[in-house]
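>>> sequence? don't have it. structure:
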């Protein structure tokens, strides 16, 4: 039977195989007595994330539910990574492989280390369970891939996009802690590109300072901010945003970290903050509360800090252990598996690794992080993300996102269309007392609230409140400072109150600076200005009554006086020495042809330069070349002097000279005699402290090192220091302008050192910023701000320096010339009174009347307004007068009184001529009526002399002469002397006609007793056509028609004329 040997041979072979291979099979795949796995931890927290405790809890939880003698206990070997490096990760894996593990879990924090672990596990076909974010860039899909419990990058992008779509966010800004965030959120970026909406991406620098990024976002007015960073960096960004005031209701934050519940934001957020994050915790899990309690107890034992809550990595560790154990159980049901040691240097692999990986992808488990399922790529699927919103004291769930890209929201608190306005709100306004911006009223003790204050900023606030329909309450800053940073990072003054939310607005002379812009927000500037230098100046002497003397110095006036005296003396001597200044004033009179006169008397020599200096001229004209030379140089001298005086007079009367020892910041920095400083803690101090300009650096070094200090606490203190000492105050130009208008001894040195503006301060992210800015722009367009500035800046005591128009002179400028005029008039009146008194006294002595009577008579004649001329007064002779003047006789008696015809020429010279005389030896004037022929010595009937037309004067004889002068001897009539002028002048014609008339006429002499007869009063000369003359007689003449004189013989008239010529 051939089949029997074959059967027996096959049984023998099977028995042999069973005998020989049984030990090998038992040693190679025995029933698992324990399930060993390795967990790699990279926990760098101070108190830990609880991952070690989570592994222990998972092990105890699994081991406690296993029953039967063949149960396999779970063992977890824990390895810690000290450094996030590929070498340390590889070394750790080389320590794990010889242990014979069925799976490797972790690490949680480092995607790069997780990628290294995945590569090594893939080579050895050991399943790797990831619990951290997916690495980027994504590696190509491997045949033996790992599974991950952490949401994929694609799911995270879809969840963020769903939130943005749900609330219709028009734009967003992405803040990345690492450059890989664009790869992680690739789907989100693609969605924005497709929808053409705006997504701005900003990267943190190596110093992890988010301040510049947040400032840029705020300037772009982007309300939605996506932060892709871990929990610690996210907290740092939110804290800085809170300091910048960007956690208000206007801003919305979406955090990509899954540890959002761990963030304790109570100290940096308020009720209006909108911060959204994700959470994977399944709060309905039966072991959730026990898990939280255990972690809390463990935290308290090893850490003094408040327990923040469970970390996602610890929950993922807990779920990873359950997932691996579940997959091993399922695989162990289908086949017996075993483990063996492996080595990094050996090419051996674990033959059950692929099977276990397939079972891991098929696991379905409800864990602490929700439903756990994997797709064919090992990515988690069919899970949910809870959407949480942060509030003070905790957070609340506002929606759920499902892995099938479905979003279920139960709150619309993040709707960006919900905006806040200033209408019907009451804002707290912090400010500081600073003239003229904010001041207390004079009666502020009797007032309350905002009524206590006035000023430019107060009026501007009222204008804004009327436009934007809000109310405000003014509150003075506690420390009286504008605001400066402290070494510990805090701020003082109004800036600190805005940061600490003690005030809603800061309205004052509040300078907008880059350093303040980092911590607070500003409106558009409502006033533009710059830093200027204020200093005290010494003004010139204030214009007084004698300011007209200022154009020349006292020395010049003295030399001018000496020049005047020298010219007068030289003119007098030159005129006396020159023969051409001696001339005959009466060339037509033969009697005075030898008489020479000189017009330059001492008085005229002094008067002539005065007329030339005053540019009024004089009736005295020089004749000689020497005197003309003196006059010419004096006139040239006066021309220059008067022109210079006129040119400088306006400047000296309208401009006050200022003496300033410095003219620019360079001059101020190059000297140490004048101290200079600014307000401590103000923007001006910050400007010099941060300046890189060499001059300003030297000024800052001086101010910073000067002892005693040159910084002041307020503007008033700085102004007082400028006025009372050598101190230059560095301040804003608007304040400089205001105080210069109040104190004329203050001036601005140089121009502006910089350009900046005043703005209204607000907490960063204030929802009212745009409304306040629009209100300020509206006030500027309506010119209201300019009107308010004029109201509070104008009205000072000093005129504007920019006003270069001609200014009118007041009495304080030229009053002195009126004083000089009044003094001159007083002197002239005094001299006139002295002349009047002296003349009347002499006249009273001569006429033997009282001085008072003479003065009264002369005063009446002087003040008569109806008479412009009067005749010489002749008083009746008394007995004593007859003794002093014994006789007034006719011409021809020995030494008689002479009747002389006088005529004043147009040039002021007095011409005297003889009249036609007739009669005998009797008196000149008779007692009554007309006389007849010449009876000698009788009291009546003497012929009167006809003096003809023209004024007359009587030349009296000395006292004691005979009252009956002898008649003159007959002399032949002199020949008529012709005029010596080149052309016969009018005066000569009149003299010739006068002589002809007197030669042919007759005179009647009337005897008048010397003791009682008054001197005859001669009538004015008749017209040339009339031949009648007044009689020299007594009361017989008619007042209407004077008596006709008697004709006189020609021979007698010629003798009389010849006698008069001899008497001259």
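Cool, got the structure. These figures come from a predicted structure and were not determined experimentally.
>>> C-alpha from now on. contacts and neighbour counts both.
Noted.
>>> now the helices: where do they sit in the stretch 151-300 of the chain?
Ranges of helices within the stretch 151-300 of the chain are 153-166, 181-184, 186-195, 211-219, 231-243, 288-302, based on DSSP state H, counting those that start in this stretch.
>>> Minimum distance to residue 36: which of those has it?
Of all those, helix 288-302 sits nearest to residue 36, with 22.5 Å by CA to CA.
>>> Mind giving me the packing neighbours of the closest one?
Helices and strands touching helix 288-302, by 3 or more CA pairs under 8 Å, 6 or more residues apart in numbering; DSSP states H and E, are helix 51-65.
>>> TSV for the helices of the stretch 151-300 of the chain, including distance to residue 396?
Formatted as TSV, these follow (distance: least, CA to CA, whole Å):
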stretch	distance to residue 396
helix 153-166	16
helix 181-184	27
helix 186-195	25
helix 211-219	26
helix 231-243	18
helix 288-302	18
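>>> Ok, which of those helices comes nearest residue 633?
Closest to residue 633 of the helices of the stretch 151-300 of the chain is helix 211-219 (CA to CA; 79.4 Å).
>>> can you pull the buried residues of the closest one?
Within helix 211-219, the residues that qualify as buried are 211, 213, 214, 215, 217, 218, counting by 16 or more other CA atoms under 10 Å.
>>> Included below, for side-by-side comparison, is a second structure:
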């Protein structure tokens, strides 16, 4: 195909008026009546449907185009419309450069439209998917139009009209195509005697009503986005899930029937070193499918091959980590205070043990003898901090000192006993994982469903996130990997809704205790989740509008809650079991108070050690 002439007259000719009023009998060609009807119908459309548009006239080298094109050019000049003329003919493969504006109309003139099949083979970026195409022909039949209407580009272009000869030379039959249909041709109306026989909408929004046509949708099984059963042909049955409900909602709104297929072993797909896309991305890119769903993240790399709807959900990539382990029960007596508080209390007791004898020695009249020895002083201070009564000092200065020690000891003992009661009734656990750095510094593996995360890790400016690439592990069996998380061997990286689904459905027992923890304190990149579409898909605009309405109405959140309720039934085979009494009673056991006996045992051992030491010292003196 060769461009032999290209004429561009823009708005600069808007003040030039050329009166072209050639009646049919003054332009005698075999096509004179049809040419005049074509001119009239285009003039009517320019005045009623195509106001403010620019025009590209594509004319084939044949006698019908030679007869009609001058009239169309004169029409453009008369109505002061910007236009360009592209004359097509010859054997060279040179494609016209089309200049897109807000309203582009392409008037294609050919004796036989099938000669333009090469024009429909242009690359996707050269085709104006939002343009309006008016095709005038003198010799093409309805069967010829049918062959054109089912071609890939016309199937994805909304506004296409065919004008062919009717029952007489002056009559035009106006056809359009049906999108996503093998029987694509539809007669709209007839042009006869200077007007349309039936007034119809020549440019309806076909995407808003696809008349029940089937649309192929690829879906990756990924809870809670997609649940399905795959047959041997790759068809999905018993399909459900959050993303499925969104697509089914689009189907009801736009009147199409989604047919779900499995994308194969490559799942979402990856980009090979030679630039080829595999999996769902590759299949949608090559038009093997119209849509793709299954927790599809909107990323720049994928956008080079396909496009997306507006996000129906916004997610963060977070981690499921092992649940914090319970602290040893023998440590229960130490739980009420932190290590710093215990150090302060021990230091206070030891300091007061020394202070009281020193203070007593400075009195003018000495108090009773017990307050002047370290051992007696230690027992006095210990009694005050244990809220036990002791002998009252005789001297006023010592009474003041001991009184304040009693007040301090009372507060400490009340705080300790209150907290101890609470800790006896609640299981104390170790500190959980709350940062990516803790995961990096641990020996845990970072598991994921695909290598998609490696590119995210390696492209991050955060050193901790980049370090995750060295710990990343792509697993094949999610059940086995969840068991490894429970056994404290790994963490799972995914979007929060998927992690929440796994935790509530499989990793939480009947009393609400989970064997894993959802770490939300620090996550990786936020992502939009949407529907994957073929680039330049005619569904995008209408799908975007419907998804926005779903979000505004709260339907996406409602869909997610429904999915959780539907999946909650089977449940907890991966969660740990917890023994709870029939009436919910949780009595104190030896495990709760074994720390008390450990303190008692430690004290008895200390007493025995002191006794043995005294005996040894006494025996040594006796020998001397």
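Sure thing, it's come through. Quick caveat, the model's predicted, so the values are computed rather than measured.
>>> TM-score for this pair?
In this superposition the chains share a TM-score of 0.54, using TM-score structural alignment, normalised by the length of structure 2; 519 aligned residues with a CA RMSD of 7.3 Å.
>>> Quick one: map residue 297 of structure 2 onto structure 1.
Counting by TM-score structural alignment, residue 297 of structure 2 lines up with residue 511 in structure 1.
>>> Nearest to residue 288 of structure 1 among the buried residues of helix 211-219 of structure 1?
residue 214 (37.9 Å).
>>> OK, contacts around that closest one?
Taking CA atoms under 8 Å, 6 or more residues apart in numbering, we find residue 214 of structure 1 in contact with residue 241.
>>> Which one of the helices of the stretch 151-300 of structure 1 lies nearest to residue 824 of structure 1?
Smallest distance to residue 824 of structure 1 across the helices of the stretch 151-300 of structure 1 (CA to CA): 78.5 Å, for helix 211-219.
>>> how distant is that closest one from the center of its chain?
Mean-position distance between helix 211-219 of structure 1 and its chain equals 31 Å (CA atoms, centre = their mean, to the nearest Å).
>>> Do a quick rundown of the strands in the stretch 451-600 of structure 2.
Here the stretch 451-600 of structure 2 has its strands, by DSSP state E, counting those that start in this stretch, at 472-474, 490-495, 516-519, 526-533.
>>> Who are the packing partners of the shortest one?
Identification of packing neighbours for strand 472-474 of structure 2 by 3+ CA pairs under 8 Å, 6+ apart yields strand 445-448.
>>> Give me the mean deviation of the strand it packs on from structure 1.
Mean deviation of strand 445-448 of structure 2 relative to structure 1 after superposition (mean CA distance after the TM-score superposition for structure 1): 8.1 Å.
>>> Compute the number of surrounding residues for residue 763 of structure 1.
A total of 31 residues lie near residue 763 of structure 1 under the criterion other CA atoms under 10 Å.
>>> With the one 3 residues further on instead?
Residues lying near residue 766 of structure 1 (other CA under 10 Å) number 22.
>>> which residue is nearest the middle of structure 2?
Geometric centre of structure 2, nearest residue: residue 529, 2.9 Å, by CA atoms, centre = their mean.
>>> Ok, which of the helices of the stretch 151-300 of structure 1 comes nearest residue 797 of structure 1?
helix 211-219 (44.1 Å).
>>> picking that back up, which residue sits closest to the match of residue 297 of structure 2, ignoring its sequence neighbours?
residue 758 (4.6 Å; CA to CA, 6 or more residues apart in numbering).
>>> which one in structure 2 is aligned with that neighbour?
By TM-score structural alignment, residue 758 of structure 1 lines up with residue 529.
>>> follow-up on the earlier one: which of the strands of the stretch 451-600 of structure 2 has the highest mean neighbour count?
Mean neighbour count (mean count of other CA atoms under 10 Å) peaks for strand 490-495 among the strands of the stretch 451-600 of structure 2, with a mean of 24.
>>> quick one: it to structure 1 mean distance?
Relative to structure 1, strand 490-495 of structure 2 is 6.5 Å off (mean CA distance after the TM-score superposition for structure 1).
>>> Summarise which helices and strands that strand is packed against.
Judged by 3+ CA pairs under 8 Å, 6+ apart, strand 490-495 of structure 2 is in contact with strand 313-322, strand 445-448, helix 478-486.
>>> chain center to that strand, what's the gap?
In terms of CA atoms, centre = their mean, the centre of strand 490-495 of structure 2 is found 15 Å from the chain centre.
>>> contacting residues around residue 172 of structure 1?
Counted by CA under 8 Å, 6+ apart, residue 172 of structure 1 has contacts 198, 199, 200, 222, 223, 224, 225, 226.
>>> Just the buried subset of these, please.
Among the contacts of residue 172 of structure 1, those buried by neighbour count (16+ other CA under 10 Å) are 199, 200, 222, 223, 224, 225, 226.
>>> number of nearby residues for the closest residue to residue 156 of structure 2 other than its chain neighbours?
Nearest residue to residue 156 of structure 2, sequence neighbours excluded (CA to CA, 6+ apart): residue 538, at 5.8 Å. Other residues within reach of residue 538 of structure 2, judged by other CA under 10 Å, total 19.
>>> Output the residue interval of structure 2 matched by stretch 913-932 of structure 1.
Aligned by TM-score structural alignment, stretch 913-932 of structure 1 falls on no residue of structure 2.
>>> Much appreciated, bye for now.
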